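1. Structure for this input, please:
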Amino acid sequence: MNQQISKPFVETVVNKPVESDATPPVELSAAQIARMARIRSASNRTERERRRAALR
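-> Below you'll find the model as predicted:
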């Protein structure tokens, strides 16, 4: 019963992103890139502070 449920799900997941997600989004604006970089640096900062607090 498990295989009957999981097999078509895996097939749809594998076969679906052929025409939609094959090409990466090229049209990223500078503001979007800056926002992503800001979010990434903020998450890295909080990760660092969490590690420092765990070491204390």
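2. contacts and neighbour counts: CA atoms only from here.
-> Fine.
3. in the chain, which spans are helices?
-> Assignment of helices within the chain using DSSP state H yields the ranges 2-15, 30-55.
4. May I see these arranged in CSV, with mean neighbour count as well?
-> Formatted as CSV, these follow (neighbours: other CA atoms under 10 Å):
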stretch, mean neighbour count
helix 2-15, 10
helix 30-55, 11
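5. Alongside the first, I'd like the structure of this one:
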Amino acid sequence: MTKQLGELEKMGILEKKVYPGLPLKVEYYLTEAGEGLIQILDQLEAWGGKYQDDFVNKTAGI
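-> Just a heads-up that it's a prediction; the model follows:
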């Protein structure tokens, strides 16, 4: 998970904030670019929900 978070940070999708002290506390926030993905991901989720039964039925015998 750390690798994926780092990659998303490098891509400008997430911003990382590290708090001083112990225990170590790190938070990640969506950047403006990351927030722009929310609508796309919502649409992808709706599409998957609409066709999920078809996919399950077609792949049941595979």
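6. Just give the TM-score of the two.
-> The TM-score (TM-score structural alignment, normalised by the length of the first structure) is 0.36; 37 aligned residues with a CA RMSD of 3.3 Å.
7. And for residue 3 of the second structure, the neighbour number?
-> For residue 3 of the second structure, the count of nearby residues is 8 (other CA atoms under 10 Å).
8. and the one helix or strand it maps to, which residues are buried?
-> Residue 3 of the second structure is part of helix 2-10 when elements are defined by DSSP states H and E. The neighbour-count check on helix 2-10 of the second structure (16 or more other CA atoms under 10 Å) flags 8-9 as buried.
9. contact partners of that helix?
-> Residues outside helix 2-10 of the second structure that contact it (CA atoms under 8 Å, 6 or more residues apart in numbering) are 14-16.
10. run the last query once more with 6 Å
-> Applying CA atoms under 6 Å, 6 or more residues apart in numbering, the contact partners of helix 2-10 of the second structure are 14-15.
11. On the three-state scheme, residue 15 of the second structure is what?
-> strand (DSSP: H, G, I helix; E, B strand; the rest coil).
12. now it: how far from residue 41 of the second structure?
-> From residue 15 of the second structure across to residue 41 of the second structure, the span is 19 Å (CA to CA, to the nearest Å).
13. more neighbours, those two?
-> Per other CA under 10 Å, whichever of residue 15 of the second structure and residue 41 has more neighbours is residue 15, with 18 against 11.
14. Pretty sure the more buried one sits against residue 27.
-> No. The criterion here is CA atoms under 6 Å, and residue 15 of the second structure misses it with residue 27 at 8.3 Å.
15. okay, now residue 37 of the second structure: neighbour count?
-> For residue 37 of the second structure, using other CA under 10 Å, the count is 14.
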